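1. Here is a sequence together with a model predicted from it:
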Amino acid sequence: MLIRDVEDADWPQVWEIVREVVRAGDTFTYDPGLTAEQARQIWVLAPPGRTVVAVEEGRVVGTAHMGTNRPGPGSHVSTASFMVAADVRGRGVGRAMVEHALGWARERGYAGMQFNAVAESNVGAVELYRRLGFSVVGTVPGAFAHPTLGRVGLHVMYCPF
């Protein structure tokens, strides 16, 4: 698997993943009615942020974006988000992208990485993040309206460097 910067020609494949994840409504706080153009504006970050794709045999199987979590006095902490195509989940694509984002942030001198809104029901992601050094530093009860579970908590997770 190759992880590289996103290119304009990748967007149709990236949009397929983003659309699938967002419309499921069970992990991201994005509006399920998000259009391709709205999604591109949110997902593809301008420098100094970065958006990448994970590619296997010419197919985009995952995407991530990373950057500064907050400006000004909070600019020493990074953040990132990840989406993986449903048919390749559980094969290490997400882990590879998280490790890539952590390396990117360390190389740029960030003090750590913070995830602002991880649905507590997204058990696979929460466990992956914990294995890679993150801990839950707080949970907002009932802050995420899961389509089948109802309101579940949103974790704030942090990994110091």
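-> In hand now; what should we look at?

2. hey, let's count contacts and neighbours off CA atoms from now on
-> Will do.

3. Setting the sequence-adjacent residues aside, check what's closest to residue 119.
-> Spatially, and ignoring its direct neighbours in sequence, residue 119 is nearest to residue 154 (4.6 Å; CA to CA, 6 or more residues apart in numbering).

4. isn't there a strand covering that neighbour?
-> Yes - going by DSSP: H, G, I helix; E, B strand; the rest coil, the assignment for residue 154 places it inside a strand.

5. In contact with it, which residues?
-> Shown in contact with residue 154 (CA atoms under 8 Å, 6 or more residues apart in numbering): 117-120, 139-144.

6. Give me the buried subset of those residues.
-> 117-120, 139, 143-144 (16 or more other CA atoms under 10 Å).

7. any chance of those residues in CSV, plus distance to residue 81 and secondary structure?
-> Output for these, formatted as CSV (distance: CA to CA, whole Å; DSSP: H, G, I helix; E, B strand; the rest coil):
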residue, distance to residue 81, secondary structure
117, 10, strand
118, 10, strand
119, 12, strand
120, 15, coil
139, 18, strand
143, 18, strand
144, 16, strand
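
8. hold the first one in mind and look at this next one:
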Amino acid sequence: MGIEIRQYRSGDATEAARIWNQVVDDGVAFPQEDDLTDTEADGFFSSQSYCAVAEDTETGRVVGLYILHPNNVGRCGHICNASYAVSRDVRGRHIGEKLVLDCLAKAKEKGFRILQFNAVVASNTHALHLYERLGFVRLGTVPGGYRLNDGTYEDIVLFYHTL
């Protein structure tokens, strides 16, 4: 499987929504609780500072995506935030790593100076290891900062990466 990271297009909305909703429904990474419709997805992904998809170059299928946007406004507007999603059926093939690396480059190109993650769920060990391997700095932990699908609470970890 060859992977190309490219800018999101409106025609990607259905596949992007499917992948995004998988992560929302898993309930162990994203703060959102409601699935996106195709129409909502296109508006959501198009409204970001940047949105990219990972496309399988052999099939043309979208298998992952990321969104990039400011983490705050005004005097903190140089700090961005991002979210990543990879289709369940292709996880473990380093697509997430390709998305993160592309995002770091795109964030710098967009004029951001820092990429900050506000809420990496502590049990998301694959994400934790990836971010640390790529040079993200762990800022600390918020005890019980994330509510799981079963109603229990889990710690979240904050990270940043200077661009």
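-> Great, that's in hand. Predicted model, so just to flag it, every value in this text is computed and none were measured.

9. and the counterpart of residue 9 of structure 2 in structure 1, how many neighbours?
-> In structure 1, the residue paired with residue 9 of structure 2 according to TM-score structural alignment is residue 7. Around residue 7 of structure 1 there are 12 other residues, counting by other CA atoms under 10 Å.

10. How about residue 73 of structure 1?
-> 7.

11. ditto for residue 127 of structure 2
-> For residue 127 of structure 2, using other CA under 10 Å, the count is 17.

12. if I look at it, how far off is residue 25 of structure 2?
-> Going from residue 127 of structure 2 to residue 25 of structure 2 by CA to CA, to the nearest Å gives 17 Å.

13. In structure 2, what residue corresponds to residue 128 of structure 1?
-> So, by TM-score structural alignment, residue 128 of structure 1 is matched to residue 130.

14. how much space between the residue lying closest to that match once chain neighbours are set aside and residue 152 of structure 2?
-> Counting by CA to CA, 6+ apart, the nearest residue to residue 130 of structure 2 once its immediate chain neighbours are dropped is residue 97, at 7.0 Å. Plainly put, residue 97 of structure 2 is 29 Å away from residue 152 of structure 2 if you go by CA to CA.

15. Equivalent analysis for residue 27 of structure 2, please.
-> 11 Å.

16. Between those two, tell me which one has more neighbours.
-> residue 27 (17 against 9).

17. center of structure 1 - which residue?
-> The centre of structure 1 sits closest to residue 81, judged by CA atoms, centre = their mean, with a distance of 1.5 Å.

18. and it, what is it in contact with?
-> Residue 81 of structure 1 sits in contact with 64-66, 115, where contact means CA under 8 Å, 6+ apart.

19. Just tell me what the residue nearest to residue 119 of structure 1 corresponds to in structure 2.
-> Residue 154 of structure 1 maps onto residue 156 in structure 2, with residues paired by TM-score structural alignment.

20. got the buried residues for the one helix or strand residue 4 of structure 1 maps to?
-> If you go by DSSP states H and E, residue 4 of structure 1 is part of strand 2-5. For strand 2-5 of structure 1, burial by neighbour count (16+ other CA under 10 Å) applies to residue 3.
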